[in-house]
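Enquirer: Let me see the structure of the following:
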Amino acid sequence: MKHWRRALFTFAAGLLAAATSDARPICTVVADAATGQLLVQQGDCATRVTPASTFKVAISLMGFDAGVLKDMHTPTLDFHAGYPDWGGAPWREPTDPARWMKLSIFWYSQQVTQALGQARFQQYTTAFGYGNEDATSPTGELNGVMGAWVNASLRISPLEQVAFMRKIANRTLPVSAHAFDMTERITLIDTQPDGWIVHGKTGTGSPGRKYDASHAYGWFVGWAAKGPRKVAFAYLIQDDERQTPNAGLRARDTFLATLPALAEPGRPQ
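Expert: From the prediction side, this is the model:
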């Protein structure tokens, strides 16, 4: 047991050390997905911030459960003039659910949530117990189904992210088995550090309603399995100056690089 705790401490310390000098680690949380036992908790893990693109995991569950999304490649939707395209040329290509999640294409999220409608969108958000459950954003361009999850009314803490990821890992949310199956498939991360099968999503946002790249938040949240062990995690950083790649991608890479410490010898049997 002592060896296991030491490995977990090394894991958390590695996350702090791996973050760039211009990115401040806000929180690292790792929990046993089955029991909820917190294995690592470092930093401010209770303050709510924008979920940004990590909310695509929730939108995926909603879309597949409601039948708006069918499978990994259906529906394929075309880009139209006027859609958000800050992601550049890749965002202007036809997009299916797998491509949407991989490239984090915002306009596809909007098409799914608009198809759900505001009432059903709010019902799902409440049923999921997602953060502050406020999917309204009554003012501004990104209100309600148009983007309540991006620097707007919807807020979630790292601890709440882990609680939500545990519900996915344990399949306790009020959605269909198909919704769980498809969401697992499109959130699978190509990198498998030391044999860990990782499902996760990045997110990049900032305080306030207008995106501020010089103070960007970077999320990486999800769940991971290796043999009988399964953990849920959330990692959140904040930049002190504008950087590339974006904060979410850097949070993901930092977390994945240190995840194998969870598999150190001496873990509980």
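Enquirer: CA atoms for contacts and neighbours, from now on please.
Expert: Fine.
Enquirer: could you pull out the helices for the stretch 101-250 of the chain?
Expert: Read by DSSP state H, counting those that start in this stretch, the stretch 101-250 of the chain holds these helices, from start to end of the chain: 106-116, 118-127, 158-169, 177-186, 247-258.
Enquirer: Indicate which one of those is closest to Val29.
Expert: Between Val29 and the helices of the stretch 101-250 of the chain, the shortest gap by C-alpha to C-alpha is with helix 158-169, which sits at 6.9 Å.
Enquirer: Now do the closest one against helix 177-186, angle only.
Expert: 120 degrees (axes from the mean of the first three to the mean of the last three C-alpha atoms, to 10 degrees).
Enquirer: Verify the stated contact: Val162 with Phe233.
Expert: Yes. Counting by C-alpha atoms under 8 Å, Phe233 is a contact partner of Val162 at 5.4 Å.
Enquirer: With neighbour numbers in mind, choose between the two.
Expert: Phe233 (29 against 26; other C-alpha atoms under 10 Å).
Enquirer: need the strands for this structure, in chain order.
Expert: With DSSP state E as the criterion, the chain has strands at 23-32, 38-43, 197-205, 217-226, 229-239.
Enquirer: please give me the structure for this one as well, since I'd like to look at both together:
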Amino acid sequence: MSKRKMQAIFLSLIGAALLMTSSLQTPTEAEAAEKNTNSKKLKVDEFFTDYDGTFILRDLKNEKTFVYNDQRAKQRFAPQSTFKVPNALIGLQTGAVKDEYDIKYWDGVKRELDVWNQDHTLGSAMRYSVVWYYQAMARDIGEKRMKEWVEKISYGNQDISGGIDQFWLSSTLKISPLEQTDFMESLYKEKLPFDKNVMKTVKRMMVQEDEDHYILYGKTGSGSGIGWYTGFVKTEHGAYSFVTNIDGTGTEAKSTTMDILKKYVLH
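Expert: Here you go, the predicted model:
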């Protein structure tokens, strides 16, 4: 056998060996890549044994979204008091209120919660979910400006025809949990069409827990048998927007959210 033919056979054997090695390595590399991605499965069924609901968690750093009960996550509901967040943004942007310390005086009418029966600022009315304050601010904003801004931020079905101080309360305005997640992500990243200082003010008012390892921003909403808890949390490892929507109250939705976050995020 000639030397040239022997070299050709040798090279072909090496080529075949390399091809075989490559084909054997590919699955291993794929498995390694899969392990390196954030592919952890969130098992949250245990938190929804007492009521029907949906939960959404979005990793804002890695742009990954987990959805429990996909069908309900796409269904639109009245936002109830979670609308206080866009309402505050619009109120500040339009000058209907000056800042989070802007006072509205109690009209003397006794309402269902004692904490509502006193003067409030924009910030305290957010903290205690004081409906009458945000209704008064909505009237000051006016239907024309409110409609313009609700459409500008593409908030749900954008229907405010139910009355300037009622449309978000079991009325015409509807939004899905997935749309709420998008809205909260945009607020966290300050990508909504409001002035930066306006968004920073509203985010500051939304702070509910400021701990060593995380800051929790959120807003509850309740009405017509539906409970919401929406917001975002900033941790040492990243940031996440979240939405819980249940057949229950906002307090129950928040409790469910916190249980899930403590298991998967706040550790």
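Enquirer: Can you pull the TM-score for these?
Expert: Counting by TM-score structural alignment, normalised by the length of structure 2, the TM-score of this superposition works out to 0.80. Behind it: 232 aligned residues with a C-alpha RMSD of 2.2 Å.
Enquirer: I'd like the strands of structure 1 written out as JSON lines, with distance to Met62 of structure 1 added.
Expert: Written out in JSON lines, the entries for the strands of structure 1 read as follows (distance: least, C-alpha to C-alpha, whole Å):
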{"stretch": "strand 23-32", "distance to Met62 of structure 1": "24"}
{"stretch": "strand 38-43", "distance to Met62 of structure 1": "28"}
{"stretch": "strand 197-205", "distance to Met62 of structure 1": "16"}
{"stretch": "strand 217-226", "distance to Met62 of structure 1": "17"}
{"stretch": "strand 229-239", "distance to Met62 of structure 1": "20"}
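Enquirer: Among those strands, which comes closest to Phe11 of structure 1?
Expert: strand 38-43 (8.4 Å).
Enquirer: Need the helices of the stretch 101-250 of structure 1 in CSV (columns: distance to Ala225 of structure 1).
Expert: Supplementary listing: these in CSV, determined by distance: least, C-alpha to C-alpha, whole Å:
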stretch, distance to Ala225 of structure 1
helix 106-116, 27
helix 118-127, 26
helix 158-169, 9
helix 177-186, 12
helix 247-258, 13
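Enquirer: who wins for proximity to Gly222 of structure 1 among those?
Expert: helix 158-169 (5.8 Å).
Enquirer: Tell me the mean distance between the closest one and structure 2 once they are aligned.
Expert: Comparison of helix 158-169 of structure 1 with structure 2 after fitting gives an average deviation of 0.6 Å (mean C-alpha distance after the TM-score superposition for structure 1).
Enquirer: which residue numbers in structure 2 go with that helix?
Expert: On structure 2, the counterpart of helix 158-169 of structure 1 by TM-score structural alignment is residues 177-188.
Enquirer: now what about the matching stretch, what contacts it?
Expert: Residues from elsewhere that reach stretch 177-188 of structure 2, judged by C-alpha atoms under 8 Å, 6 or more residues apart in numbering: 54, 56, 58, 60, 72-76, 155-156, 192, 199, 203, 230-232, 241-245.
Enquirer: Could you pull out the residues contacting both of Val162 and Phe233 of structure 1?
Expert: In the contact map built from C-alpha under 8 Å, 6+ apart, the residues linked to both Val162 of structure 1 and Phe233 are 29-31, 221-222.
Enquirer: what two of the residues you listed are the furthest from one another?
Expert: Greatest spacing in these, by C-alpha to C-alpha: Ala31 and Val221 (11.8 Å).
Enquirer: Tell me which of these two has more neighbours.
Expert: Relative neighbour count places Val221 above the other of Ala31 of structure 1 and Val221, with 31 against 23, counting by other C-alpha under 10 Å.
Enquirer: Map the more buried one onto structure 2.
Expert: Under the pairing rule here (TM-score structural alignment), the equivalent of Val221 of structure 1 within structure 2 is Thr230.
Enquirer: Equivalent analysis for Asn132 of structure 1, please.
Expert: Looks like Asn132 of structure 1 aligns to Asn157 there (TM-score structural alignment).
Enquirer: Which of the strands of structure 1 sits closest to Ala251 of structure 1?
Expert: Closest approach to Ala251 of structure 1 among those is made by strand 217-226 (5.8 Å; C-alpha to C-alpha).
Enquirer: average distance between that closest one and structure 2?
Expert: On superposition with structure 2, the mean distance recorded for strand 217-226 of structure 1 (mean C-alpha distance after the TM-score superposition for structure 1) is 0.6 Å.
Enquirer: Just the residues contacting that strand, thanks.
Expert: Contacts of strand 217-226 of structure 1 with the rest of the structure, by C-alpha under 8 Å, 6+ apart, involve 33, 51, 54, 161-162, 165-166, 169, 195-207, 230-239, 246-252, 255.
Enquirer: Give me the buried subset of those residues.
Expert: With neighbours counted by 16 or more other C-alpha atoms under 10 Å, the contacts of strand 217-226 of structure 1 contain buried members at 33, 51, 54, 161-162, 165-166, 169, 196-206, 230-239, 246-252, 255.
Enquirer: Quick one: closest of the strands of structure 1 to Val68 of structure 1.
Expert: Between Val68 of structure 1 and the strands of structure 1, the shortest separation by C-alpha to C-alpha is 20.5 Å, and it involves strand 197-205.
Enquirer: sorry, back to before: of all the helices of the stretch 101-250 of structure 1, which one is nearest Ala18 of structure 1?
Expert: Proximity to Ala18 of structure 1 (C-alpha to C-alpha) singles out helix 247-258 among the helices of the stretch 101-250 of structure 1, at 6.1 Å.
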